[in-house]
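Q: what's the 3D shape of this:
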Amino acid sequence: MKDAIRPSDEDPRRRRRTERGGGCGDRLRRRLEELERENQRLRREVFELMLDKQMLTEAIRGSL
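A: Have a look, this model is predicted:
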């Protein structure tokens, strides 16, 4: 009976998953790269908007 219950590290399904690289690693890596690119794009947009706001604020102060 003891042989019928294997520890999880001897589970053949787990062993196959780790041998193949963990299953969905490529998909997760691509998604992470996509999110990082989008994050950089959004950071640039926020920076541009902050510069625009600063420029407009200075222009308003100068006209008063």
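
Q: alpha carbons only for contacts and neighbour counts from here, please
A: Fine.

Q: okay, which residue is most central for this protein?
A: Most central in the chain under CA atoms, centre = their mean is L32, positioned 3.6 Å from the mean C-alpha point.

Q: separation between that one and R17?
A: If you measure L32 against R17 using CA to CA, to the nearest Å, the figure is 20 Å.

Q: One more sequence to fold, the one below, so I can look at both together:
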Amino acid sequence: MHRARAGSGRGRSPAGCWRIRRLLEDCEQAFCGETWRCVRVRSAADARHTAELLKQRSEDVAHPVEA
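A: Sure, this is the predicted structure:
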């Protein structure tokens, strides 16, 4: 198992991420390509939505509205 160096700021090695990606791609080819495509689209949409919410929240904190 790969361990990140202390202070490196990363929890995963590029090689580890590559292995996970390869595993998911192999699963897609072998079992459920359509399901993986749907999950990928929904996951990307969720990530965009979360990023937008976090952006709005940080703007609200930086510039609070006074009542």
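
Q: Quantitatively, what TM-score do the chains reach?
A: Structural agreement between the two chains, given as a TM-score (TM-score structural alignment, normalised by the length of the first structure), stands at 0.51; 38 aligned residues with a CA RMSD of 2.3 Å.

Q: And the residue nearest to the centre of the first structure? What does it align with in the second structure?
A: In the second structure, the residue paired with L32 of the first structure is W36, using TM-score structural alignment.

Q: count of neighbours near L51 of the first structure?
A: By the criterion of other CA atoms under 10 Å, L51 of the first structure has 12 neighbours.

Q: chain center to stretch 53-66 of the second structure: distance?
A: On the basis of CA atoms, centre = their mean, to the nearest Å, stretch 53-66 of the second structure is displaced by 23 Å from the centre of the chain it belongs to.

Q: quick one, helices of the first structure?
A: Per DSSP state H, the first structure carries helices over the ranges 12-19, 25-63.

Q: what does the first one correspond to over in the second structure?
A: The reference is to helix 12-19 of the first structure. Mapped onto the second structure with TM-score structural alignment as the criterion, helix 12-19 of the first structure occupies no residues.

Q: any idea how far that helix is from the chain center?
A: Distance of helix 12-19 of the first structure from the chain centroid (CA atoms, centre = their mean) equals 25 Å.

Q: cool, stretch 42-61 of the second structure as well?
A: 13 Å.

Q: Likewise for stretch 23-40 of the second structure?
A: Computed by CA atoms, centre = their mean, the chain-centroid distance of stretch 23-40 of the second structure equals 17 Å.
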